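Undergrad: starting from these lines, generate the structure:
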Amino acid sequence: MSIFAQLFTAIMLGGAAYTDVRYKKVYNLWLLFWMAAGIYICGIKFLPPMAVTLAVLFIFHVLGMIGAGDIKLISLVFAYLGFKDGFIVAAAGMIFAAVYAFYKLYTSGILFDRLMYFKNYLIYTFKNNSINKYYDINKDNKNLALPLSPFILTGFLIWRLYSLCSMGI
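TA: The predicted model follows:
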C-alpha cells in the first residue's frame, strides 16, 4: 500500500469527520471525489474491496444501525487500505464508537433503557421473523445518533501510529 493511499485516507477521513460532527452528514460529493481519486490512482483494483464492503455493510444500513454515508466511507477505507488494514481500521473505529456510546448512555442515565430496547428489538425480530429498523430518527431521540466517521478517523490514526512504531520509525 502506498503512502499516497494512506495520506488520501487520512485527508478523506478528516474531512468526513468534520462534516459529520458539524453537520451530522458525510456528503456524497465528498465521497464521490475520493472514489474517483482512488480509481484514478489505483486503477480498477480499487473497486472490488469497495463493492464487497458495501454489500456486506448494507444490511446495517437497512436495519437503521449505520448511516449510508458511513458505510460508503468505510468502503472507501477498505478500497484504499485493502481488506486486512481496512478491517483493522474499521474495527478499531467501531470499538472506540461503542465505548463512547456506552459512556454517553451511562452518563445520560439511559443505558439500561437502551439495553432493554435492544433486547426487545431482538426478541421481536426473531419472534416475528421480520426485520425492522433498529433506530428510527422520527421516533427515537435524535441525540442518540452518533457521528461514526470521527471514530473511524481515530481508528485510522491509532493503526497508523502502531504501524510506524512497529517499523521502528
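Undergrad: switch to C-alpha atoms for all contacts and neighbour counts from now on
TA: Fine.
Undergrad: which residue is nearest the centroid of the chain?
TA: By C-alpha atoms, centre = their mean, the chain has its centre lying nearest to D70, at 4.6 Å.
Undergrad: so which residues of the chain form strands?
TA: Read by DSSP state E, the chain holds no strands at all.
Undergrad: now the helices for it?
TA: Under the criterion DSSP state H, the chain contains helices at 3-23, 28-42, 47-62, 68-81, 83-108, 111-128, 149-166.
Undergrad: just put the ones you listed in TSV and tack on distance to Y134.
TA: Formatted as TSV, the helices of the chain follow (distance: least, C-alpha to C-alpha, whole Å):
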stretch	distance to Y134
helix 3-23	21
helix 28-42	24
helix 47-62	9
helix 68-81	15
helix 83-108	15
helix 111-128	7
helix 149-166	20
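Undergrad: to compare with the earlier structure, here is another sequence to fold:
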Amino acid sequence: MTVSFISCLLLLTWVSWTDIRYRRIPNYLVLAGIISGFLIHRQEPEIALAGLLGCFMLTVLFSIIGFMGNGDIKLSAALGAILGYQTGSEVIFYGVALCALAISLYMALKGQFKELVTQNLLTVKYLFKGNIKLYIQQLKAQGKIFALPLAPFFLPGLIIREAFNWLF
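TA: As a prediction, the model looks like this:
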C-alpha cells in the first residue's frame, strides 16, 4: 500500500461519513486532501497539479448539467492531487459507476426500472440536443430524480482500483 492510497482512504472515509450524515463535504477536508497531495508529490508537484486540474475538469461538466454536486467536484480535485490524474480518474469512474448501479438496483426493486430506462434515454436525447440542463431541472422539480451522496461510492472505487492494480 502506498502513502497516496492510505491518505486517500483516510480522506474518503471521513468525507463519506460527513456526506452520508449531512449531505455536505466540508471545504477543510477537501483542502486537507489537496495539501496532502502536494506534500506526497513534493518531489514532482506537477503530478499533483495535473491530477487536481485534470480530475476537476473531468467532473465539472457533471456539475454544470446538475448530475453532481459542487462538493463532489472539489473532492474529485483532491483525489486527483493525491492520486494523480490517471488513478484519480479511474477512482472517479468506478465511484460513479457504482453509484449508477446502486440507483438502478433501487429503482428496479421499487418497480420503477422502466421509468429509469426511459429517463436515461431522454437524458441522452437532450444531451445531444444541447438542452440537458433544462431537462434535468424539470426532472428535479417533478421529484423524479433520486439522488445519493456520491462521496461514499468513491471509497469502494478506490479499493476496486487498488485491487485491480494489485491483481493485474
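Undergrad: trace the residue nearest to the centre of structure 1 over to structure 2, please.
TA: Taking TM-score structural alignment, the alignment pairs D70 of structure 1 with D72 from structure 2.
Undergrad: now A16 of structure 1
TA: By TM-score structural alignment, A16 of structure 1 lines up with V15.
Undergrad: now do the contacts for the nearest residue in space to its match that is not next to it in sequence.
TA: For V15 of structure 2, ignoring the flanking residues on the chain, the nearest one in space by C-alpha to C-alpha, 6 or more residues apart in numbering is I25 at 6.1 Å. Counting by C-alpha atoms under 8 Å, 6 or more residues apart in numbering, I25 of structure 2 touches V15, T18, D19, G71, D72, L75.
Undergrad: mind putting these into CSV with distance to I35 of structure 2?
TA: Shown next, in CSV, are the contacts of I25 of structure 2 (distance: C-alpha to C-alpha, whole Å):
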residue, distance to I35 of structure 2
V15, 16
T18, 20
D19, 20
G71, 17
D72, 17
L75, 12
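Undergrad: what's the neighbour count on the match of A16 of structure 1?
TA: Per other C-alpha atoms under 10 Å, the neighbour tally for V15 of structure 2 reads 25.
Undergrad: surely it is in contact with L150?
TA: No - V15 of structure 2 lies out of contact with L150 (C-alpha atoms under 8 Å); the separation is 10.2 Å.
Undergrad: any idea how far L49 of structure 2 is from the residue lying closest to L75 of structure 2 once chain neighbours are set aside?
TA: Spatial nearest neighbour of L75 of structure 2, chain neighbours left out: V30 (5.7 Å); criterion: C-alpha to C-alpha, 6+ apart. V30 of structure 2 sits 15 Å away from L49 of structure 2, taking C-alpha to C-alpha, to the nearest Å as the criterion.
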